[in-house]
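Colleague: structure for this input, please:
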Amino acid sequence: MAGWRIDAPTRRAPGSVDLADAARLCAEDPVGSVLAAARIEAALAGRARRGGPQLWGVERGGELVAVAWAGANLVPVVRPGDEQALDVLAETALNHGRRCSSIVGPAEAVLGVWQRIEPHWGPAREVRADQPSMVIDGPPARDPDPQVRLGTPADLPALMPACVAMFTEEVGYSPLEGSPGSYEARVRGLVDEGRSYVRMAHGPSGPEVLFKAELGAVSSAVAQVQGVWVPPEHRSSGLATAGMAAVVGHALATVAPRVSLYVNDYNAPALRVYRKVGFRQVGTYATVLF
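Modeller: Sure thing, here's the model as predicted:
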C-alpha cells in the first residue's frame, strides 16, 4: 500500500501515512468514516492487499487532519469545515487521475472534493447527494426473523444471482460487466468471512433467496450493512424488517458495538424499514458514481 503525507497547502515528498494516526482521525466520527476505517484497520493488522489501494494524508502543523482511501472507491475523511484539506485532497486526486468507480462517504467531504474536481473528472453518471447515514447501537425494535442465518458456500448458486440483481437495481448496471471474477470473489469473500446473511427458501427450481444483506465494511467500532435485498415479488411482506432485525442482533452481539448503513433519500420503503428496526439518522452520506 502506497502512501503520501501532504502538508497543506503544499505537497511534501512522498512518504508514509501513519496508519495509527489515520485510525485515530477516523475514530472522531466512527460512523461517517467506517468505509475508510475498516481498510485502515486491516492495513494495521497486516491484512491489506499490497500494490493496490493508496492512503493519502493531509498534515497541518505536524497533525494528520484528513485522509482519503483511494482504491476501487475514493473515500475522503475530512473534519467538517476544513476547506483547505479538501483543496489538497482534490489536488491529489487530480494528480493521480481517476481510477475509482465512485467517491463515497460523508456528504460534506464527498461533495466538497467533487466540486473541485468535477471540471476534470466529470461528468458523473450520477450524483446521490442526500443519503441518510443511520445507526443503531441497542436491541432492534422489531422481532428478528429466526430463519435468517449466516450464508454458506452451499448458498452461493442462489446467492450470487441475488447479489447481481441487487447491485444492478441499485447502481444501474450489472457488476459482471468488465471483470465478473472480481465481483464473484467479493461475494464469496463475504460468505467466507461470516459477513453475509441470508434467508433461504425452496422455490420451484431449487433454493432461492428471500432476504439477504452483508456487512460490507467492518471496523472495531462499526459494522456497516450493505446490499439489503428482498425479491420484488416478496416485498412489503415484512421480510426486510424482520431480516434486518436479525442482522442487527447478530452483528451487535458478535461483530461491533454499532450497526450502520446509508440509504438513498428517495428510497422511502427502505427508510421505513430501517426506522421500524430502530435505526436513527446521525449524518448524511453522498455518492458520486462514474
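
Colleague: C-alpha only now, for contacts and for neighbours.
Modeller: Noted.

Colleague: so what's the most centrally placed residue in the chain up against?
Modeller: Most central in the chain under Cα atoms, centre = their mean is residue 35, positioned 5.0 Å from the mean C-alpha point. Going by Cα atoms under 8 Å, 6 or more residues apart in numbering, residue 35 touches 75, 105, 217, 218.

Colleague: can you classify it by secondary structure?
Modeller: Using DSSP: H, G, I helix; E, B strand; the rest coil as the criterion, the local structure at residue 35 reads helix.

Colleague: C-terminal to whichever strand or helix holds residue 43, what's the next element?
Modeller: Assigned by DSSP states H and E, residue 43 falls within helix 34-44. Per DSSP H and E, the first helix or strand lying C-terminal to helix 34-44 is strand 54-60.

Colleague: for the helix or strand following that following strand, which positions count as buried?
Modeller: Heading C-terminal from strand 54-60, the first helix or strand you meet, by DSSP H and E, is strand 63-70. Across strand 63-70, burial judged by 16 or more other Cα atoms under 10 Å covers 64, 65, 66, 67, 68, 69, 70.

Colleague: what's the answer for stretch 231-239, then?
Modeller: Buried residues in stretch 231-239, counted by 16+ other Cα under 10 Å: residue 239.

Colleague: endpoints of it, how far apart?
Modeller: 10 Å (Cα to Cα, to the nearest Å).

Colleague: residues contacting it, please?
Modeller: 145, 162, 209, 210, 211, 230.

Colleague: who wins for most neighbours among those?
Modeller: residue 211 (26 neighbours; other Cα atoms under 10 Å).

Colleague: in the helix or strand harbouring it, what's buried?
Modeller: Element membership of residue 211, judged by DSSP H and E, is strand 206-218. By neighbour count on 16+ other Cα under 10 Å, the buried set for strand 206-218 is 208, 209, 210, 211, 212, 213, 214, 215, 216, 217, 218.

Colleague: stretch 73-86 now?
Modeller: 73, 74, 75, 76, 77, 78, 79, 85, 86.

Colleague: second chain to compare with the first, below:
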Amino acid sequence: MVTTRQGVRLLGPGDVDAFLDLARRDPVANVFAMYRARTTRLEPRWLGGEAWGRFHDGELVAACHVGANLVPIESREEDARAFGERALARGRSVSTIVGPTEAVREFWRTVSDSWGRPRDLRWNQPHLVIDGPPTAAPDPGVRRTMRAELDELYPACVAMYTEEVGVSPEVGGRNDLYRTRVAQLVSRGWSFARFDAGRLVFKAEVACATDDAAQIQGVWVPPDRRGEGLAVAGMAAVVELVRAEIAPRVSLYVNEWNEPARRAYARVGFQETTTFSTIMF
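Modeller: Next up, the predicted model:
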C-alpha cells in the first residue's frame, strides 16, 4: 500500500501484530486500541472506521484509531501532526478525540481551523490505575447485573451519560442502539451494580479489556444517594471482581473538576499515571 509523504497509511489485518506490538509499549493507556484491534482485526467494516499507521524505515512508530472516537496511539507531536494532516484531507467524521494530552493537543492544533467549534474541550483528565487489592472495603452487595434488570439499569446508564457528556445518548432516536450497547455489556459480564430493594444505587461498567488491563466507565450513584460512600465501596468491589476475573490492572480517566470522584478513586487506591484529554463535537 502506498504511503503518504508523511509516512502515514491505512492499516489492515496484515498490520495487526505490528499494531499490537506498538500498543504494548503502554498496555494500560492503550487498552482501548488493543481491544479494538483484537476484536476487529483492523477490518474497516468491523472498526466502523479506519486505523492509520505512521512508519519510519518500514517500522510502525505510531497509530491512530479513527471510528466514532479518534484515538492517537504512542504518538509524538510530529506523529500527531502527520495524522492531523491526513485527517484534514479526509474531513471530520468522528464525534470525539481522546487520548494522551500531548498527542491530542498537537492533533487539535493541526485540524482546529477546519474541523469546527467543539462542544466541549476537557484538557486535564487524570488517568488512574490500580494493580493491587483496593485500599477500601468492598461492598459485598455489588455484583454483575442480569438481563432481567435491564429496565432498571438502562435509565441509570442514560442518566450517567447525560450528566457526564452533556447530551443524552438517546438524541436523534439512538435509544435502540444505546440500549443494545448496555445489553451487550450485561451479556459480556462487564456490567456491575448494587441494588437496594430493587433500586439501582451504584453502577459501573468495563468499557474494554485485554489480558493486561480493563478500563472502567459509567461510574454512577443516584444524586439522592451521593455522600454515603457508595462509590468508594462500590468501586472497591468492582476492582476486586475485575482483577479476579477479567484483567490484573484496572484503569479509568476522570475530569479534573470532579473532586468527589477523584477523592473516591484515591480512597480505593487508584494512582495517577498520566493525563488524558477529550474533545467532543
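
Colleague: got a TM-score for the pair?
Modeller: A TM-score of 0.94 describes the superposed chains when it is computed by TM-score structural alignment, normalised by the length of the second structure; 279 aligned residues with a Cα RMSD of 1.9 Å.

Colleague: circling back to that earlier point, list the members of the contacts of residue 35 of the first structure that persist in the second structure.
Modeller: Retained in the second structure: 217, 218, out of the contacts of residue 35 of the first structure (criterion both residues aligned by TM-score structural alignment, their matches' Cα atoms under 8 Å).

Colleague: of the contacts of residue 35 of the first structure, closest to residue 51 of the first structure?
Modeller: Distance to residue 51 of the first structure across the contacts of residue 35 of the first structure (Cα to Cα) is lowest for residue 75, with 17.8 Å.

Colleague: element containing the corresponding residue of the second structure for that closest one?
Modeller: Under the alignment (TM-score structural alignment), residue 75 of the first structure maps onto residue 71 of the second structure. In the assignment (DSSP H and E), residue 71 of the second structure maps to strand 69-73.

Colleague: mind listing the helices for the second structure?
Modeller: Applying DSSP state H to the second structure gives helices spanning 16-23, 31-40, 44-47, 77-90, 101-115, 150-165, 175-188, 230-245, 259-268.

Colleague: which of those sits most buried?
Modeller: helix 230-245 (a mean of 22; mean count of other Cα atoms under 10 Å).

Colleague: pull up the aligned stretch in the first structure for it.
Modeller: Using TM-score structural alignment, the partner range for helix 230-245 of the second structure is residues 239-254.

Colleague: so who does the equivalent of residue 135 of the second structure over in the first structure touch?
Modeller: Residue 135 of the second structure maps onto residue 141 in the first structure when the alignment is built from TM-score structural alignment. Residue 141 of the first structure sits next to 245, 276, 277, 278 when contact means Cα under 8 Å, 6+ apart.

Colleague: the last one and residue 61 of the first structure, how far apart?
Modeller: The one in question is residue 278 of the first structure. From residue 278 of the first structure to residue 61 of the first structure the distance is 42 Å (Cα to Cα).

Colleague: neighbour count for those two, which is higher?
Modeller: For residue 278 of the first structure versus residue 61, neighbours defined as other Cα under 10 Å are more numerous around residue 278 (19 against 8).

Colleague: I'd say residue 253 of the second structure and residue 130 touch.
Modeller: No. Using Cα atoms under 8 Å, residue 253 of the second structure is not in contact with residue 130, being 11.9 Å away.

Colleague: residue 12 of the second structure and residue 45 of the second structure: what is the separation?
Modeller: Residue 12 of the second structure is 11 Å from residue 45 of the second structure, by Cα to Cα.

Colleague: next: residue 255 of the second structure.
Modeller: Distance, residue 255 of the second structure to residue 45 of the second structure, by Cα to Cα: 32 Å.

Colleague: what's the answer for residue 174 of the second structure, then?
Modeller: 20 Å.

Colleague: ditto for residue 175 of the second structure
Modeller: 22 Å.

Colleague: kindly report the same for residue 31 of the second structure.
Modeller: Taking Cα to Cα, one finds residue 31 of the second structure at 21 Å from residue 45 of the second structure.

Colleague: please apply the same query to residue 197 of the second structure.
Modeller: From residue 197 of the second structure over to residue 45 of the second structure (counting by Cα to Cα), the distance is 43 Å.

Colleague: for residue 155 of the second structure, same thing?
Modeller: Using Cα to Cα, we find residue 155 of the second structure at a distance of 30 Å from residue 45 of the second structure.

Colleague: what does residue 247 of the second structure give?
Modeller: 28 Å.

Colleague: same question, residue 96 of the second structure
Modeller: Residue 96 of the second structure is 19 Å from residue 45 of the second structure, by Cα to Cα.

Colleague: same deal with residue 129 of the second structure?
Modeller: 32 Å.

Colleague: what of residue 270 of the second structure?
Modeller: From residue 270 of the second structure to residue 45 of the second structure the distance is 36 Å (Cα to Cα).

Colleague: noted, bye for now.
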